[in-house]
Structure formats: C-alpha cells, structure tokens
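In: could you work out the structure for the sequence below:
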Amino acid sequence: MNQLDQERARKAMIVFRKAQRTIDQQVSNSYKNHGITPTQFNVLEVLYNKGQMKICHLISKIFATSGNMTVVLRNMEKNGWIYRQVDPQDRRASLIGLTPQGESLIKKALPEHLEAVYQTMSILSPQEQDDLITLLKNFKKL
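Out: This next block holds a predicted model:
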C-alpha cells in the first residue's frame, strides 16, 4: 500500500467517524428527552422488538461490554423498566425483559427516535441510503 492509499483510508475513517458523531448528536435528543441514555434506549428497543432474552444475547445485540451492561441493567431495574429472572432452561443464566413501565417508556420514545433518524438520514436520497447500506455491509467481511 502506498502513502496515497494510506492517506485516503485515514481520511475515509475520519469522515466516517465525524458523520457518525453528527448523526448521534442529531438523534440523541429523541431519547434524552425521555431521560434515557443511549445504551438504555438500545436495551429497551431490543427487548421491545425481540422480547426477553439472556444477558449475553442482549450484550451481543447492542455491542456493549459486560461490565458496562451490568451497571446499565442494574440502573434500569431500579427505575422499574426491566425485570430479571432466572432462566428455567439454564439456572446459571438470567433472562431480561421489559416491565409494563419499560414498555410504556419505549413506546413513547421510539416514534420520536424513528422520526429523528428519518429526518437525519433524509439528507441522503433513497438511492444514496441504499448505496450507503451496501457500502457499510462490506465491513462485515472483516
């Protein structure tokens, strides 16, 4: 790889990260307005869409670390948004699910979030969004 290729790759990474930060800033108010952190929102959204699951599956769905997830789940449990119960199939594991309060919260926050995502991504045409999806899926090959 020559220096020009390295510089192009570096610039692509920088532009990608700046775009990601901008997108995050644009959509973050959609859950901050409800007193939810980004990780809490992701937990609520995954549990709402997928149902209760083991902690290890939840961690892999939202790309969190187990140490961070322990704190997040403990706080969410204190807030009454989730419950934790022993998995009857594997007594060593816990299942996490939404309480009625947690379900109510995500039902309020999710439409606002989806609208913020739509508004933010509408800077790209539908074709550009499809192209972006295709391009980003290439990183799955790593």
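In: only C-alpha atoms for contact and neighbour calcs from this point on.
Out: Fine.
In: quickly note the distance from Leu135 to Ser30.
Out: 27 Å (Cα to Cα, to the nearest Å).
In: neighbour count: these two, which is higher?
Out: Ser30 (23 against 10; other Cα atoms under 10 Å).
In: skipping its backbone neighbours, what lies nearest Ser28 in space?
Out: Distance criterion Cα to Cα, 6 or more residues apart in numbering; nearest residue to Ser28, sequence neighbours excluded, is Pro38 at 7.3 Å.
In: Proceed likewise with the subsequent sequence, for comparison:
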Amino acid sequence: LQRAPSDVFDDRGRTVPWMARTVHRLYDAQAQKILDKENIVIAYWYYLRVLAERGELNQLELSKRVGIASTTAVPALDNLEKRGLVQRTRDPNDRRKYFVSLKDEGKRLVDELLPEVTEMISASLDGITPRDMRVFWKVMHQVEKNLIRMAQDETVVD
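Out: Next comes the predicted model:
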C-alpha cells in the first residue's frame, strides 16, 4: 500500500518517529521532575518499573525489556545496587549470568512515585476523548506490529 505524503508527515513536516521522539522526550522531562524527589534519573526508573511489573529477571531479559544494550545496563544496575534498590544474584545454572530483582526500598520507591508519574501521564491526555484514545492505541499497536514484522523480515536464517 503506497502512502500519500500527508500520511507520513504532519502539517509541520514532522514524521511519526520524529513526533514520537519529541513526545517521549517531553514525558521524560516531566517524569524527571517527579523522580528528582528521590534522586532517581529517568534511565534508572525504567529498570525499576520493569522489575516492579515483571519481578525477577535475568540481566539480558531486563535489558531487552528496558530497550537498552545489556552492556549499558551494567553501570545502571551497579548504581541501583549501591543504592540498595535492586539485588543481583548469580544464576546457579550459569555463573556468568545474573538475576536482578527489586529490594524492599526499590519497591517502596516505585510504589511512592508511580501514582504521581501516572497522574502526570493522565494530565497530558486532557482534551482527548476515550474514543480517540482507543483509536490511538489501535494505531500504535499496529505500527509496533508492522515494525516488528519488518525487523523479522530482515533477519537471515542459515
């Protein structure tokens, strides 16, 4: 299906990825104001949120879910561990691997900050109808599905 340029660009010439990036940066800036109360940087918040939602994960799975390279995760996890927010334990089946879980202080932090972050996100949706949000989610999920399929199509299997 060939798209018209009007589907790809908005009235100011911005593409969907450009707008998604802009909105994401604005959300990060607003969330950081909330996280500053506990001296947490936004990049570390993502690890805490995933662990709060998913429970204990191995370091590679955690990195995938956060969307960060596993090598980049090491300094973040070092910092979170030093602060007593997460705990790493060796995988008994493979001593090169670690499992990561939230400690009580990490859980407390997420429980304390998440309602405020959620309220900020909710406030950002002022003026948008529930129907428009259903359409938005449908569109976003379809774009995600398309991009995942495109990535898989590029994978060469021997």
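In: what's the TM-score here?
Out: The TM-score (TM-score structural alignment, normalised by the length of the first structure) is 0.84; 141 aligned residues with a Cα RMSD of 2.4 Å.
In: how many residues are close by the residue nearest to Ser28 of the first structure?
Out: 16.
In: Leu85 of the second structure too?
Out: That count, for Leu85 of the second structure with other Cα under 10 Å as the rule, works out to 20.
In: mind listing what's buried in the longest helix seen in the first structure?
Out: Counting by DSSP state H, the longest helix found in the first structure is helix 3-32. Residues of helix 3-32 of the first structure classed as buried: Gln26, Val27, Ser28, Asn29, Ser30, Tyr31 (neighbour count, 16 or more other Cα atoms under 10 Å).
In: quick check: the farthest pair among those?
Out: Gln26 and Tyr31 (11.0 Å; Cα to Cα).
In: show me what Ala73 of the second structure lines up with in the first structure.
Out: Superposed on the first structure with TM-score structural alignment, Ala73 of the second structure falls opposite Met69.
In: again, but for Arg54 of the second structure
Out: Match for Arg54 of the second structure (TM-score structural alignment): Lys50.
In: could you do Arg83 of the second structure as well?
Out: Using TM-score structural alignment, the equivalent of Arg83 of the second structure in the first structure is Asn79.
In: excluding covalently adjacent residues, which one is nearest to the equivalent of Leu35 of the second structure over in the first structure?
Out: Superposed on the first structure with TM-score structural alignment, Leu35 of the second structure falls opposite Tyr31. Distances taken as Cα to Cα, 6+ apart place Ala109 nearest to Tyr31 of the first structure, at 5.9 Å, with adjacent residues excluded.
In: burial of that neighbour, as a residue count?
Out: Neighbours of Ala109 of the first structure using other Cα under 10 Å come to 22.
In: so which bits of the host helix or strand of it are buried?
Out: Taking DSSP states H and E as the criterion, Ala109 of the first structure maps to helix 100-121. Judged by neighbour count (16+ other Cα under 10 Å), helix 100-121 of the first structure contains these buried residues: Gly102, Glu103, Leu105, Ile106, Ala109, Leu110, Glu112, His113, Ala116, Val117, Thr120.
In: elements contacting the longest helix belonging to the second structure?
Out: The residue-count maximum for a helix in the second structure (DSSP H) belongs to helix 130-153. Taking 3 or more Cα pairs under 8 Å, 6 or more residues apart in numbering; DSSP states H and E as the contact definition, helix 130-153 of the second structure has no neighbouring helices or strands.
In: so how far is that helix off the chain centroid?
Out: Taking Cα atoms, centre = their mean, to the nearest Å, one finds helix 130-153 of the second structure lying 16 Å from the centre of the chain it belongs to.
In: same question for stretch 11-20 of the first structure.
Out: Per Cα atoms, centre = their mean, the displacement of stretch 11-20 of the first structure from the mean C-alpha position of its chain is 19 Å.
In: ok, now which ones touch the most centrally placed residue in the first structure?
Out: The centroid of the first structure falls nearest to Asn42 when counting by Cα atoms, centre = their mean (4.1 Å). Going by Cα atoms under 8 Å, 6 or more residues apart in numbering, Asn42 of the first structure touches Ile62.
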